[in-house]
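In: Provided below for reference: sequence and predicted model.
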Amino acid sequence: MIDSQPQLDELCDRLASMSADAIACDTEFVRTQTYRPHLCVVQLCIDEVQSGIDLLAGLDTSRLIEQLMTGPQTKIFHAAKQDFEAFYCVYGRLPNRIFDTQIAAGLLGFQPQIGYASLVKELFGIDLPKDQTRTDWSKRPLTDAQIKYALDDVAHLNEVFAILGDRLEAAGRTEWVRQDCASLLDTSLYFIAADDAWRRLPGIPRLPVQIQARARSLAGWREDRAREFDRPRQWILSDKALLAIAYADPVAPGELRGLEDLSRSVIRKRGQELCALLQATNADLAAGRLELRQAPVPAPPDKKLVKHLSGIVRSTADELGMAPEILATRKDVAGILNGCDAVRALSGWRRGVIGEALLTAAS
């Protein structure tokens, strides 16, 4: 485990002069009690040598991060989305030239969202230990078992990448994985503005306008406080409590008592602030400063059509040798039947493979 600056500088020199065109990457972080993931370790495999960098050792990692974000090598991850969220929260940047072996495996017929250990087992017959899955990576010193577990996470990634890459090329699916991996570089996946925080709560647009406006304001307030105090959103205000407040529309803290899932401490510390927020939102709505409307509840799609389109997805997936949900989910099918264009099955490579057929069948 690299925990000194000379060691890290040497690693960066190796990275700059490496002969291979791909780097296996992984991260370990903690987030159980925080809003942001707190990066603790970054693991790399460079020219078949595994290294772990202790990010809690007070090192200057600027050169390493620059190399990972802009270097010419392909950065190999497995199930990269959480790693990328951690990178983006800490550094405000994402690695370039990425390859996600979980995405690639799904396109080749492996179990959807297959875990790294399961994929290694299927490809190489190697059993990786899972005893450190829920370990606390923020505690120091790290144990030998933790270090071994962390390095194992990148020990086989280069081989997995090579095998899956060859299979994708043989199947004509290299562009498919490129597109799906590129979608992980959408920074909106990893940061949400307070004004958009209400989108995390399903059904908000279908609420009456007055309740909807208050729920949106409360969601934005919660997002700001969670970010400010670095605490999980649900610790600041649960979804149940948020909606209960939006419906109740209290004008004084005392009216918050008895609302579902709302603690006394929140009422005591934040009651006046919450009531003032609601009053300001109500005033904005009354003055016409908020342009909201209540969205209609979509009619349930015809069951026969859902069954028919789902059958098309299954038969196409069978022909391609992959799980149907890799092509289109039941939610995608329902969205197409409801006239929604913003479904994954209608974008990128999926549109030609399955999307157009579903649109034709739905018309």
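Out: Okay, I see it.

In: CA only for contacts and neighbour counts going forward, please
Out: Noted.

In: can you tell me how far the spatially most central residue of the chain sits from Asp152?
Out: With distances taken as Cα atoms, centre = their mean, Lys81 lies nearest the centre of the chain, 4.6 Å away. To Asp152, Lys81 is 19 Å away according to Cα to Cα, to the nearest Å.

In: Same check on Leu218?
Out: In terms of Cα to Cα, Leu218 sits 43 Å off from Asp152.

In: quick one, which of those two is more surrounded?
Out: Each of Leu218 and Asp152 has its neighbours counted (other Cα atoms under 10 Å); Leu218 has more, 26 against 17.

In: Regarding the more buried one, what is its secondary structure?
Out: helix (DSSP: H, G, I helix; E, B strand; the rest coil).

In: where's the residue nearest to it when sequence neighbours are not counted, which helix or strand?
Out: Sequence neighbours aside, Leu242 is the residue nearest to Leu218 in space, at 6.5 Å (criterion: Cα to Cα, 6 or more residues apart in numbering). For Leu242, the host element (DSSP states H and E) is helix 239-248.

In: Can you work out which other helices and strands pack against that helix?
Out: helix 209-229 (3 or more Cα pairs under 8 Å, 6 or more residues apart in numbering; DSSP states H and E).

In: The helix or strand following the helix it packs on packs against which elements?
Out: Next helix or strand after helix 209-229 toward the C-terminus (DSSP H and E): helix 233-236. For helix 233-236, the elements it packs on are helix 209-229, judged by 3+ Cα pairs under 8 Å, 6+ apart.

In: Could you pull out the strands in the stretch 101-250 of the chain for me?
Out: For the stretch 101-250 of the chain, applying DSSP state E, counting those that start in this stretch gives no strands.

In: got another, please set it beside the one above:
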Amino acid sequence: MYFEIVTKLSQLEHVCQQARKMPVVMLDTEFVRIRTLYPKLGLIQIFDGKTLSLIDPIELYDLSPLWELLADESVVKVLHACSEDLEVFHHYAGMMPIPMVDTQIMAAFLGHNLSMGFASLVNQYLKVSLDKGESRTHWTERPLSLKQLEYAAADVYYLLPLYNLLAERVKQAGWEEAVQQECALLMIKRSKTPDLDNAYLNIKNAWKLKPKQLAVLQKLASWRFKEAHRRDLALNFVVKELHLWKMASLNIRSLEKMADEGFDRFEIERHGKRLLLLVEEVERLPKTCHPEVVERLVDLPNYKQTIKKIKEQTNAVAETLGVVPEFIGSKKQIHQLLKWAWIHDRNPENIPDLLSGWRNAFIGDKMLALLGDI
């Protein structure tokens, strides 16, 4: 397995020019994210069927030829389990690889588990055992060892024959268009900009709070995300989620009370006064600006019965199609459907997954009929 390490712009330009002549290229990234909000890119792997390149973003400050390749719609970009890779591209390039095919999604249409790993698929389809011992490499450190580089290169080298095998089986099964739809849906979800006004809804136990307390939590959660973005620091390394909730629920109004409630000393020293000022801002808000109490699906009438009926339908359809039930409708997608029907007044501009795309053709009418009976 021969590969070249790309550290110069002229090399990158040549690699990407050659790749853009191919109909399909294999793509992968290696990154680390320990304390940061965004992933730190350490390596980008490309294999166009002839040339395997390991692009070093630590040495290369200008990756524009690569971003141009990602935007070239005449070249299909193939990745595996690419959700986090898409986040990398969205953060660094402000774009997604279009068009994109994820072999994990292809495998799901062929009956494999949704979390089927690359090494397992390679072993099953290609009879090759991959050494995953370097998966915990700190990819932004230099130099990288030959073993680490070979590990990274293998991820795209074996991706090509795997993709070819899966593509043929997907075609035979009649799932080509559905795969395209599912990959496009994934890219849409991964490219969404965080809604800062609703960041508080992601805080555990927000549903327990009253409107004024929610207003405090809303203000603090929005500020925390902005601070995390400014410093590229993971949210809980700015202020712990639990401590935001305590600020709102326990009516904390002093640094001493923060200390009593277990706030980290560095949280208090760096952000304590700012948090208290934000709470004071909420105190001046009229009640009309307070969020409504959070509605939980589990508290609504018929929740358990409806979930049971939906799962019966998704299980039956999954068995007919030869896929795992979670691929037809995950817990998150089922909740999305119920929120659309019960909380969001069936907004036609925000159709849930179970009523759109390829899923709608197999289960949409069943879901609408079920919801109509409730």
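Out: Nice, I can see it. Nothing here was measured: the structure is a model prediction, and the numbers come from that model.

In: about what we covered before: how many neighbours does the counterpart of the residue nearest to Leu218 of the first structure in the second structure have?
Out: Matched by TM-score structural alignment, Leu242 of the first structure corresponds to Leu244 in the second structure. By other Cα under 10 Å, 23 other residues sit near Leu244 of the second structure.

In: coming back round to it: quick one: contacts for the aligned partner of the residue nearest to the centre of the first structure in the second structure?
Out: Here Lys81 of the first structure is matched to Ser83 in the second structure, going by TM-score structural alignment. Contacts for Ser83 of the second structure (Cα atoms under 8 Å, 6 or more residues apart in numbering) come out as Leu186, Arg190.

In: gap between Ser83 of the second structure and Asn202 of the second structure?
Out: Note on Ser83 of the second structure: its distance to Asn202 of the second structure, by Cα to Cα, is 20 Å.

In: do the same with Lys308 of the second structure
Out: Applying Cα to Cα to Lys308 of the second structure and Asn202 of the second structure gives a distance of 25 Å.

In: again with Pro286 of the second structure
Out: 24 Å.

In: Next: Met367 of the second structure.
Out: For Met367 of the second structure, the distance to Asn202 of the second structure - Cα to Cα - is 27 Å.

In: With Leu285 of the second structure instead?
Out: Applying Cα to Cα to Leu285 of the second structure and Asn202 of the second structure gives a distance of 22 Å.

In: what do you get for Tyr92 of the second structure?
Out: Tyr92 of the second structure is 25 Å from Asn202 of the second structure, by Cα to Cα.

In: Kindly report the same for Glu292 of the second structure.
Out: Distance, Glu292 of the second structure to Asn202 of the second structure, by Cα to Cα: 15 Å.

In: These two: which has the busier surroundings?
Out: Using other Cα under 10 Å, the more surrounded residue of Glu292 of the second structure and Asn202 is Glu292, with 14 against 10.

In: residues in contact with that one?
Out: Counting by Cα under 8 Å, 6+ apart, Glu292 of the second structure has contacts Pro211, Leu214.

In: Surely it is within a strand?
Out: No - checked against three-state DSSP, Glu292 of the second structure lies outside a strand; its state is coil.

In: ok, the match of Leu242 of the first structure to Glu292 of the second structure distance?
Out: 18 Å.

In: what does Ile98 of the second structure give?
Out: 39 Å.

In: The equivalent of Ala22 of the first structure over in the second structure: how many residues sit nearby?
Out: Under the alignment (TM-score structural alignment), Ala22 of the first structure pairs with Val24 of the second structure. Other residues lying near Val24 of the second structure total 20 when counted by other Cα under 10 Å.

In: Can you tell me the SS state at Leu27 of the second structure?
Out: strand.

In: got a list of what the residue nearest to it when sequence neighbours are not counted touches?
Out: Among residues not flanking Leu27 of the second structure along the chain, Ile46 sits closest, at 4.8 Å (Cα to Cα, 6+ apart). Contacts for Ile46 of the second structure (Cα under 8 Å, 6+ apart) come out as Val25, Met26, Leu27, Asp28, Leu52, Ser53, Leu54, Ile55, Val156.
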